[in-house]
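*Asks:* Predicted coordinates and the sequence they were generated for:
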Amino acid sequence: MKLRDAPSACPSLWRCLPCPPAELRLDLVLSSAQSFRWWESSPGAWTGVLGERVWTLRQDRDRLWYTVYGEEDEHEEEERDGCSAKAAKLDGAEADGILRDYFQLDVGLSALYRTWEAADPLFCKVAKDFPGVRVLRLDPIECLFSFICTSNNHISRITAMIERLCQAFGRRLCCLNGRTFHAFPSLSALTGTDAEDRLRALGFGYRAKFVSGSARAIAEGLGAEGLSQLRTAPYAEARKVLCALPGVGAKVADCVCLLSLDKAEAVPVDTHIWHIARQRYGVAAGGKSLTPRAYQEIGDFFRRLWGPRAGWAQAVLFCADLRKSQQRASSRDQAWDSRSQDSHGNGPR
């Protein structure tokens, strides 16, 4: 059974939630560097790990379809000839709740867009081409260690690093269409004495020290539960706790605050947002580098402009800028391929 045919071909294995595109666009949200654990398994269908289970999601008009795959036991791993997981028998209400929480579907996105459009003419221009961009609610452990890997890195490499991390340290979940899926590593799995060496062998470079160091610091301090409890702490307090961890600066801390700790006012400022603030909004912050002071000024500017969910509005601009950058890169690659073919006499005649 092909994944793209699943909703109509096998409805008993699929469930759906009402969810119009204005409230969620899977193709934009799952490819916008909020989570690095989803891949487009067939046109319009996205497969990934959520809540230690493997899911496939797709949209059909005003509905969000999903199916969940069962976890293999030891005998199935040994005896299965192919690599095609079975659908899990998961309580429908529980599964619906997991997705609603993950996509924060209780937050009315269309109303927020209207508020931001009224406050910001530049946002208004972007919004019409990028509807349905909302902020995910990730597990704090997964979010923290994923974003430690993002420093001086690009999306494809980050995705590959996290995949290797899960394969090496995470529990195997199932195999689907030739691909094996693993849960994100537990905190205890990353605190072993050999964790840093193993991470370096996996190509993490200097980030290996930060991942293993932060894992030990959390395990010996507030613990995984304490990290989750930062959801109820004030934004400034949560940010301060995160910035005390090895390898966590202001941007990583803000990503974790926004994407896993319910701090909707957190505005992660990377080079994309820095350039947007300076070039499109005229924010005179920073010279040739993004200083801590400039970082704070830019975040404060957007919080004044967009209000208490400024981080959500930032996610829309970031997604738009990222998509346009990817399109420009794709155009350059196509032009290079064309020139390369012409130079070898393989182009059109």
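*Replies:* Ah, there it is. Residues are numbered from 1 along each chain as shown.
*Asks:* drop to CA atoms for contacts and neighbour counts, all remaining ones
*Replies:* Fine.
*Asks:* V54 belongs to a strand?
*Replies:* Yes: membership of V54 in a strand is supported by DSSP: H, G, I helix; E, B strand; the rest coil.
*Asks:* Structure two is appended below for comparative analysis:
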Amino acid sequence: MNDSIVLDADTPFDLDATLGCGQAFRWEKGADGTWSGTARGRAVRIRQDGETLSFSGADEAFVTDYFALDLDLNEILASIDTDPTIHRAVASCTGLRLLRQEPFETLISYICATNTNIPTVKKRVRLLSERYGTPLPGGAHAFPDAAALAPCSEDALRACVLGYRAPYICTTARMCADDPDWAARLAGLPYPEAKTELLRFPGVGPKAADCILLFAFQQYEAFPVDVWIRRIMRRAYLPHLNESGGMSPKEYEEIASFARRHFGRYAGWAQEYLYCVREDDR
């Protein structure tokens, strides 16, 4: 590794929890504990040994910004630590941070993520990058930008195992290529208006929109609700919800609105901590 950072004692950070909790799809952990991935057009390797982060392919400013090391995590966790359920999650996963990801990659990645599992999402994103992204040192590929994906046919994208999502990604890439300021404009909007804007993209539903806002736009009141989060919220907070069955848009909004009232302006951080311990809620 070329560079390193020694974290302050009051800067909790858990690299494994942060990269292993499903918020980003371009990272893999090696047998020696080193994570390799691509982010914002860089091929990066990083590992943590206690309070020391060692990395290559990036500089200190990049690592600090991408991993949100400039935020006061203790303050955020104190703000959301409002009940025994979230307290257990915070105690178990202290140091997990929300990444600051590139907007277009996050938008396309979460269209890829609908109705599937994380390994499949990783495969789709990897294939898109290998076929249409810029080569990077070490054999990696950057995620393609909107201009690179916009000319692609639906059939070409289906070869990236996208299935019914191929036309959604075709149209979304063209919309973004035709409107290069879309992300900057969306970043200046309050949460409700920003979510409405994202829902214009085909293939983006309420949950995908909340993930994109949380992970790419730092709209921390966004509270994505999937089957895992619904299960936790029903057990711990909203017992009147049906035990089984699909989740209607009305129920989704009920859960997310409750979370924003209960956890406050960092509800999205609470969501990620609850998701991190989801397997404990079986």
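*Replies:* Cool, got the structure. Computed from a predicted model, the values in this text were never measured in an experiment.
*Asks:* TM between them?
*Replies:* TM-score of the superposed chains, computed with TM-score structural alignment, normalised by the length of the second structure, equals 0.93; 281 aligned residues with a C-alpha RMSD of 1.9 Å.
*Asks:* what kind of secondary structure is the counterpart of K29 of the second structure in the first structure in?
*Replies:* Aligned by TM-score structural alignment, K29 of the second structure pairs with E40 of the first structure. Of the three states, E40 of the first structure takes strand according to three-state DSSP.
*Asks:* Quick one: neighbours of E40 of the first structure, just the number.
*Replies:* A total of 16 residues lie near E40 of the first structure under the criterion other C-alpha atoms under 10 Å.
*Asks:* again, but for A284 of the first structure
*Replies:* In terms of burial, A284 of the first structure registers 12 neighbours under the definition other C-alpha under 10 Å.
*Asks:* Translate it into the numbering of the second structure.
*Replies:* Under the alignment defined by TM-score structural alignment, A284 of the first structure corresponds to H240 in the second structure.
*Asks:* Would you quantify the distance from its match to I255 of the second structure?
*Replies:* For H240 of the second structure, the distance to I255 of the second structure under the criterion C-alpha to C-alpha, to the nearest Å works out to 11 Å.
*Asks:* And W269 of the second structure, by the same measure?
*Replies:* Taking C-alpha to C-alpha as the measure, W269 of the second structure falls 15 Å from I255 of the second structure.
*Asks:* Between those two, which is the more surrounded one?
*Replies:* Taking neighbours as other C-alpha under 10 Å, W269 of the second structure and I255 compare with W269 leading, 24 against 20.
*Asks:* so the more buried one makes contact with Y220?
*Replies:* Yes: between W269 of the second structure and Y220 there is a contact under C-alpha atoms under 8 Å: 6.8 Å.
*Asks:* and P202 of the second structure, what does it touch?
*Replies:* With contacts defined as C-alpha atoms under 8 Å, 6 or more residues apart in numbering, P202 of the second structure is in contact with 168-169, 171-172.
*Asks:* what's next to the helix or strand hosting A93 of the first structure, contact-wise?
*Replies:* Secondary-structure element containing A93 of the first structure, defined by DSSP states H and E: helix 92-102. With contacts defined as C-alpha under 8 Å, 6+ apart, helix 92-102 of the first structure is touched by 15, 17, 51, 106, 136-138.
*Asks:* Check which element follows that helix along the chain.
*Replies:* Stepping forward along the backbone from helix 92-102 of the first structure, the first helix or strand reached (DSSP H and E) is helix 109-119.
*Asks:* Now do the buried residues in the helix or strand just after that next one.
*Replies:* Moving toward the C-terminus from helix 109-119 of the first structure, the next helix or strand (DSSP H and E) is helix 121-127. Judged by neighbour count using 16 or more other C-alpha atoms under 10 Å, the buried positions of helix 121-127 of the first structure are 123-124, 126-127.
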